[in-house]
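Colleague: Using only what follows, build the 3D model:
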Amino acid sequence: MFVKEVYETLRSSPQWNETLMVITYDEHGGFYDHVPTPVSGVPSPDDIVGQEPFNFKFDRLGVRVPTIMVSPWIKKGTVVHGPNGSPFNTSEFEHSSIPATVKKIFNLTSPFLTKRDAWAGSFEFLVQSLNEPRTDCPETLPTPVKIRQTEPNEDAKLSEFQQELVQLASVLKGDHVLPSFQEKIRKEMTVKEGKDYMDAAVQSFFEAGHTAIKMGVDEDQVVQMKPSLTTRPSTSSPGSP
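Modeller: Next up, the predicted model:
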């Protein structure tokens, strides 16, 4: 529904003939991909190496994600599988292709952001194949069909994915060090309780962080709080990083 609203807004605007709408996924969503992830010739963006014991060099790509380009300057039904060796023989389309394309379209003279977007394939050629914009692009899109016809069951136990979200929130609050809390997530917490917990965890982390910054703590060090700190009033002192 969100994509429909954005598309129809752009389609009805005076800027439609100057528009390229990019719809892409942040992650692959856990789905299997039969194509091996690229590991050869992929540059590390800024030569940062991860911590021990993995020492990850950020020199490989992940599982593919779909991307859709929407513009009156793109031929109908166009499918592109790769950048075809540009700008390097090993170049691939990836998220850094977006800033790389922006730089190319607008002929920006400043350096690339990192080695990665300098390497990534760009897709400006997609909007350079027509002499004039198409006029057959639909003005409206079909209304999406609801996947679920019923209201959510907030009294249900947390799914595995929901448990992971709550566990992430527990790190903000410091509860991740408590074995009893991890057990509660798995066996006792409902969907509503999980949502309420995550909202409270984020709020308490921000409050404790703001207090720490007011007290002079470097904001780069406000990354993890002890349980006793995020459960106190917002005037409490910060925890150790």
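
Colleague: can we go C-alpha only for contacts and neighbour counts from here?
Modeller: Noted.

Colleague: Strands of this protein, start to end?
Modeller: Counting by DSSP state E, the chain has strands at residues 21-24, 67-70.

Colleague: Of all those, which one is nearest Pro36?
Modeller: strand 67-70 (18.2 Å; CA to CA).

Colleague: Find the nearest non-adjacent residue to Asn55, please.
Modeller: Nearest residue to Asn55 in three dimensions, chain neighbours excluded: Val49, at 5.7 Å (CA to CA, 6 or more residues apart in numbering).

Colleague: just the strands of the chain: most buried one?
Modeller: For these, the largest average neighbour count (mean count of other CA atoms under 10 Å) is found in strand 67-70, namely a mean of 14.

Colleague: Tell me which other helices or strands that strand touches.
Modeller: Applying 3 or more CA pairs under 8 Å, 6 or more residues apart in numbering; DSSP states H and E, we find strand 67-70 packed against strand 21-24.

Colleague: helices or strands up against the strand it packs on?
Modeller: strand 67-70.

Colleague: got the contact list for Arg186?
Modeller: Residues near Arg186 by CA atoms under 8 Å, 6 or more residues apart in numbering: 158, 163.

Colleague: want to throw the strands of the chain into a markdown table with distance to Ala120?
Modeller: Below are these laid out as a markdown table (distance: least, CA to CA, whole Å):
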| stretch | distance to Ala120 |
| --- | --- |
| strand 21-24 | 16 |
| strand 67-70 | 15 |
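
Colleague: These: which one's closest to Gln149?
Modeller: strand 21-24 (26.3 Å).

Colleague: What are the contacting residues of the closest one?
Modeller: Residues outside strand 21-24 that contact it (CA under 8 Å, 6+ apart) are 7, 65-71.

Colleague: And the residues you listed, which is closest to Phe181?
Modeller: Nearest to Phe181 among the contacts of strand 21-24 is Val65, at 34.6 Å by CA to CA.

Colleague: how far away is the most far-flung residue of the chain relative to its centre from Cys137?
Modeller: Most distant from the centre of the chain: Asn131, at 34.6 Å, with distances by CA atoms, centre = their mean. The gap separating Asn131 from Cys137 is 16 Å, by CA to CA, to the nearest Å.

Colleague: The structure of the following sequence is requested for comparison with the preceding one:
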Amino acid sequence: MKGAAHPPYGDLRVGDNGEGATVTNAAVSDVRAGEQLLHELYTALRSAASPTGSNTTNTSMLITFDEHGGTYDHVPPPSAVPPGTGETSEMGFAFDRLGCRVPAVLISAWTAPNTILNDPKHHSSLVSTLSRQHGLSPLTARDVDAPNMFDAINLTTPRSAAQWPQTTPADVPIDNDGELDPKAEANKTKKLSNPAQGLLGLLIAKFSDPSAPVPDSYEDAYDALTELGGGLFGTTDPA
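Modeller: Coordinates of the predicted model:
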């Protein structure tokens, strides 16, 4: 992946007149790099032509988002089937409600142009679709209730890839001076976002030494994951 689409996080610097605030010492982050990645994946699918393996007639591409980007949603989140029974979280949240609406795009030769699905879907719809397509057991009670995405497959004859639209991504700035290289010395001290710090802290506390300091920079995070990675992502049981 060439870059992340998350807004940059770093030190806030405000201009002399109190305006023109900018983020400095930020992590590498540019939504244009994310668009470039999607363009490359879509183009690879559009040009896939293997007669026996993956190709445009037997492969679908689903683009989903886990955040709504802060855009106001005038529709209250609806109720939903909880994944399990009796589960509660902070402030008594019972996982019985969906969140804000997020976009999703399905790309398939079996989908008619300009298809828009207005029926409610949610993230478990993908799991539900894959489970039913391949005869797999559902993961949770929410998957059982989730509406599948087969209604997006609405053609009886696949569209030729020549009829698919061509995409042109935004220009991604050229890194002539190495400023965007995550391995560059200057980038090692860039600050982690609060969610990243919190996640690392929880993982370290649960699977390693609870007294270990919580990383606050990319370099510290790398050192912590390198040292404690066996406990975080692998097994500490003897072979």
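
Colleague: What TM-score do the two superposed chains give?
Modeller: The TM-score (TM-score structural alignment, normalised by the length of the second structure) is 0.63; 186 aligned residues with a CA RMSD of 3.3 Å.

Colleague: ok, now which ones touch Trp73 of the first structure?
Modeller: Shown in contact with Trp73 of the first structure (CA under 8 Å, 6+ apart): 17, 126-130, 132-134.

Colleague: which among those residues end up buried?
Modeller: Among these, the ones that count as buried by 16 or more other CA atoms under 10 Å are 17, 126-127, 133.

Colleague: Could you dump those into JSON lines with distance to Gln167 of the first structure added?
Modeller: Below are those laid out as JSON lines (distance: CA to CA, whole Å):
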{"residue": "Asn17", "distance to Gln167 of the first structure": "46"}
{"residue": "Leu126", "distance to Gln167 of the first structure": "42"}
{"residue": "Val127", "distance to Gln167 of the first structure": "44"}
{"residue": "Pro133", "distance to Gln167 of the first structure": "49"}
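
Colleague: quick one: which of the residues you listed is nearest Val171 of the first structure?
Modeller: Closest to Val171 of the first structure, out of all of these and judged by CA to CA, is Leu126, at 43.5 Å.

Colleague: Surely the closest one touches Lys76?
Modeller: No - the pair Leu126 of the first structure / Lys76 is not scored as a contact, 10.9 Å apart, by CA atoms under 8 Å.

Colleague: The aligned residue in the second structure for the residue nearest to Asn55 of the first structure: how many residues sit nearby?
Modeller: Under the alignment by TM-score structural alignment, Val49 of the first structure pairs with Glu87 in the second structure. Using other CA atoms under 10 Å as the criterion, Glu87 of the second structure is surrounded by 12 other residues.

Colleague: you'd agree Glu87 of the second structure is up against Asp96?
Modeller: No - using CA under 8 Å, Glu87 of the second structure is not in contact with Asp96; the gap is 9.5 Å.

Colleague: Tell me who's in contact with the most centrally placed residue in the first structure.
Modeller: For the first structure, the residue lying nearest the average C-alpha position, counting by CA atoms, centre = their mean, turns out to be Asp26 (4.0 Å). Contacts were defined as CA under 8 Å, 6+ apart; by that measure Asp26 of the first structure touches Val65.

Colleague: Tell me how far it lies from Asn153 of the first structure.
Modeller: Distance, Asp26 of the first structure to Asn153 of the first structure, using CA to CA: 27 Å.

Colleague: Check the separation of the first and last residues in stretch 57-67 of the first structure.
Modeller: 26 Å.

Colleague: Same question for that stretch: list its buried residues.
Modeller: Neighbour counts over stretch 57-67 of the first structure (16+ other CA under 10 Å) mark 58-59, 61, 63-65 as buried.

Colleague: can you put those in TSV and add distance to Ser110 of the first structure?
Modeller: Formatted as TSV, the buried residues of stretch 57-67 of the first structure follow (distance: CA to CA, whole Å):
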residue	distance to Ser110 of the first structure
Phe58	24
Asp59	24
Leu61	25
Val63	30
Arg64	29
Val65	29
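
Colleague: ok, how many other residues are close to Gln163 of the first structure?
Modeller: Neighbourhood size, Gln163 of the first structure [other CA under 10 Å]: 20.

Colleague: what's the answer for Ala156 of the first structure, then?
Modeller: 13.

Colleague: got it, and Val214 of the second structure?
Modeller: Around Val214 of the second structure there are 19 other residues, counting by other CA under 10 Å.

Colleague: In contact with it, which residues?
Modeller: By CA under 8 Å, 6+ apart, the contact set of Val214 of the second structure is 197, 200-201, 204.

Colleague: Could you rerun that using 6 Å?
Modeller: Gly201 (CA atoms under 6 Å, 6 or more residues apart in numbering).

Colleague: Could you check how far it is from Ser89 of the second structure?
Modeller: Taken as CA to CA, the span from Val214 of the second structure to Ser89 of the second structure is 23 Å.

Colleague: quick one, helices of the second structure?
Modeller: 31-46, 124-134, 141-145, 194-207, 218-233 (DSSP state H).

Colleague: Which stretch of the first structure lines up against the shortest one?
Modeller: Same thing as helix 141-145 of the second structure. Using TM-score structural alignment, the partner range for helix 141-145 of the second structure is residues 115-119.

Colleague: how much does that stretch stray from the second structure?
Modeller: Stretch 115-119 of the first structure, aligned to the second structure and superposed, deviates on average by 1.2 Å (mean CA distance after the TM-score superposition for the first structure).

Colleague: from what I can see Leu20 of the first structure touches Ser71, true?
Modeller: Yes - Leu20 of the first structure is within contact range of Ser71, at 4.8 Å (criterion: CA atoms under 6 Å).
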